[in-house]
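In: I would like to see how this sequence folds:
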Amino acid sequence: MTQAQVADDDQGDALSESTSEASLRASERRSVAIEADLAVHPERYRMLTGDRPTGELHIGHYFGSLANRVKLQDLGVDSWVLIADYQVITDRDGVGAIRERVYSAVANYLAVGIDPQRSVIFAHSAVPALNQLLLPFLSLVTDAELRRNPTVKSELEATGDRPMSGLMLTYPVHQAADILFCKANLVPVGKDQLPHLEQTRAVARRFDERYGRADSDKPVFPQPEALLSSGALILGLDGTKMSKSRGNTIEIGMTADETAKLIKRAVTDSDRHITYDPVSRPEVSNLVNLAALCLDRTPESIAEEIGDGGGGGLKKLVTAAVNEKFAPIRERRSQIVGDQGYLREVLMRGIERANEVADATLTEVRTAMQMVY
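Out: Reported below is the predicted structural model:
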């Protein structure tokens, strides 16, 4: 980077630090208001959410986001579920068994209760017009902005001597295309993902300012709002962040025996008296919380029940709770996976719908840019 770029980056960081707290408070207030409005007027919202198919979905995904997607769908929110297959190669040399993982993701979505009659499930690599939006969107952002994005910054710091790919650098813009192509106005996110949504909002606003409003007095793109996630954060079985790449997860599709073996190896501590203390005993408390989520109880009541049962008693209870909670989901998943034709039909139907909407949006964009010939 040049000295000017470094200065620009430092200035941007300082500005971000001075405004981030106020921006977070504002986002939290809007999210609370939206949460209340959803119960009354779900028809006002189109939600976009999704996953990168880098591995199998696990119970952390279920409690962190999947259960909430089903809740919003059942409220009547127009729900769009993205399988972000192109984003697999932002930081990887290959895609691996991506076709299998994509269909596995679809099976998991259906098994947890996402209804293809009410939710659009699609892979963004199969929607050409969505990806074509990258070209005009890239003209609306600067190199410095992209490098200040937390995800991009962390990737840049982690690459060492390996150059960061152009796709990784433009990752926030690709996310903007994912959200805006279908004109989603609601995106469930965690607080750490707010910078991505702010970049999307900036792209939508700048497009209107630079290119106009097509054939309408309304902006081509809405300003999407964050629905801040209230989903539970589940640590991995080793006490670190639950991650597909770390191999510390319990996959949704695992058998009861596989689940039991994994939980048996989970990290605890030497104190036989079980308490719920996430600060001082994060590994033990994580297992207590997992049981509480599965049994719809408080962590404190779980810890009190186990008492002096130690790590063995805790793991026994957690195993039973997880297997009981996920037994019907796993049974449905097993049936769905056995019908590959149905899985493909669901995905193709979603892709067809996504292409219809993306083509219409791209036409609006080209009209606003006076590029219809």
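In: going by C-alpha atoms from here, please, whenever you check contacts or count neighbours.
Out: Will do.
In: longest helix anywhere in the chain?
Out: Counting residues, the longest helix found in the chain (DSSP state H) is helix 3-38.
In: one more to line up against the first:
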Amino acid sequence: MSVTATHPKPPGTDDRAQARRVLTGDRPTGRLHLGHYFGTLHNRVRLQDAGVETYLVIADYQVLTDRDTADRLDEHVEDLVLDYLAAGIDPARTTMFVHSAVPALNQLLLPFLSLVSIAELGRNPTVKDEIAHSRQASVSGLMFTYPAHQAADILFCKADLVPVGQDQLPHLEVTRSIARRFNDRYGPVFPEPGALLSDTPLLLGTDGTKMSKSRGNAIALSATADETARLIRRATTDAGRHITYDPDHRPGVSGLLRLAALCLGRKPEDIAAEIGGAGAARLKQIVTEAVNEHFAPLRARRAELAADRTAVRTILREGNARANDLADATLHEVRNAMGMSYA
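Out: All right, here's what the predicted structure looks like:
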């Protein structure tokens, strides 16, 4: 399966008009949260609906980068698929597949590791952040190969655009370097993928830091209305009664305002002005109502889909088959370019 490679603009540029193929995905460490939705998931649906060929990897091997075991992995994989489907991902237009089910993709890791230095991998800021929040007793070798593994995820399908959050740009730059170095050394095989950055600022969790499953500060897409209310009631604010939007000095309050604004399609400054001196209790009430109303249709769709887990397995089986066909073709091309075709 071939693709006409484009020449994307520098990372961070919205290049949807020229994109031919997009790769994105998540680690199955739990259900997706609001940060995932506003950060990348809604962009995936927009790209799919615009007719861009889209691949979505469920990176189960990469769960082991920051933890010793992958508990309840099969359940988490199915939960991700349910979140994707409920958010609007269409398996007829987006290929959803599991990392470990595509052997040829993972074989690309070996030649890719020969194209990056240990120093480059070690100073990657995203790797440093993952190490800081690791659940492992010691840092594994897999942690340091994480950027190269993501490069294999992206390049196996010759994606030329990757929807990412700001914190993932360093990983994408490693992918671009690997693609460029491979092409320089062995001949043109891979495009250098560009980044599609969400126009949504980093969404903070209930503790005022980056929303993350591993930090326990996230609101799941599939949370019930009562769960959402409870999490928002516990959210960090500050002692100031008058509500203002000031991300630098009032991160907790501003994060809640931003979340309400995203759900309501309004500016956080306007919501803050309406609340004024009514304080944090009123702010949290508005945020709770906005989130529950905005995500009620998605949550209803997800509950309906969850009643038939057999369909989820069928979607994965068909997606894995399509991904394997493409990965086999890419690996064959790579081996030919490297002079490693012995048949």
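In: helix or strand right after the longest helix of structure 1?
Out: Going down the chain from helix 3-38 of structure 1, the next helix or strand is strand 46-51, by DSSP states H and E.
In: and that following strand, how far from the chain's centre?
Out: A distance of 8 Å separates the centroid of the chain from that of strand 46-51 of structure 1, by Cα atoms, centre = their mean, to the nearest Å.
In: which positions in that strand come out as buried?
Out: With burial defined by 16 or more other Cα atoms under 10 Å, the residues of strand 46-51 of structure 1 counted as buried are 46-51.
In: please apply the same query to stretch 326-338 of structure 2.
Out: Those would be 326-328, 330-331, 334, 337, for stretch 326-338 of structure 2 by 16+ other Cα under 10 Å.
In: ok, stretch 131-145 of structure 1 next?
Out: Across stretch 131-145 of structure 1, burial judged by 16+ other Cα under 10 Å covers 131-134, 137, 140-141.
In: next: stretch 128-143 of structure 2.
Out: Buried, per 16+ other Cα under 10 Å, within stretch 128-143 of structure 2: 130-131, 134-135, 139-140, 142-143.
In: farthest-apart pair in these, please.
Out: 135 and 142 (13.5 Å; Cα to Cα).
In: output the buried residues of stretch 326-338 of structure 2 as TSV; include the columns secondary structure and distance to residue 213 of structure 2.
Out: Shown next, in TSV, are the buried residues of stretch 326-338 of structure 2 (DSSP: H, G, I helix; E, B strand; the rest coil; distance: Cα to Cα, whole Å):
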residue	secondary structure	distance to residue 213 of structure 2
326	helix	31
327	helix	30
328	helix	33
330	helix	33
331	helix	34
334	helix	36
337	helix	41
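In: ranges for the helices of the stretch 101-250 of structure 1?
Out: 128-132, 134-138, 143-148, 150-158, 166-169, 171-180, 194-211 (DSSP state H, counting those that start in this stretch).
In: can you lay out those helices as JSON lines showing distance to residue 14 of structure 1?
Out: Listed next are the helices of the stretch 101-250 of structure 1 as JSON lines, based on distance: least, Cα to Cα, whole Å:
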{"stretch": "helix 128-132", "distance to residue 14 of structure 1": "33"}
{"stretch": "helix 134-138", "distance to residue 14 of structure 1": "24"}
{"stretch": "helix 143-148", "distance to residue 14 of structure 1": "11"}
{"stretch": "helix 150-158", "distance to residue 14 of structure 1": "14"}
{"stretch": "helix 166-169", "distance to residue 14 of structure 1": "21"}
{"stretch": "helix 171-180", "distance to residue 14 of structure 1": "20"}
{"stretch": "helix 194-211", "distance to residue 14 of structure 1": "15"}
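In: nearest to residue 71 of structure 1, out of the ones you listed?
Out: Closest among the helices of the stretch 101-250 of structure 1, using Cα to Cα: helix 171-180, at 19.9 Å.
In: which elements pack onto the closest one?
Out: helix 128-132, helix 134-138, helix 194-211 (3 or more Cα pairs under 8 Å, 6 or more residues apart in numbering; DSSP states H and E).
In: which part of structure 2 matches it?
Out: Aligned by TM-score structural alignment, helix 171-180 of structure 1 falls on residues 146-155 of structure 2.
In: to what extent does that stretch diverge from structure 1 after superposition?
Out: Superposed on structure 1, stretch 146-155 of structure 2 shows a mean distance of 0.7 Å to its aligned residues (mean Cα distance after the TM-score superposition for structure 1).
In: what's next to that stretch, contact-wise?
Out: 23-24, 57, 62, 65, 105-106, 108-109, 112-113, 121, 127, 162, 171-172, 174-175, 178-179, 190-191 (Cα atoms under 8 Å, 6 or more residues apart in numbering).
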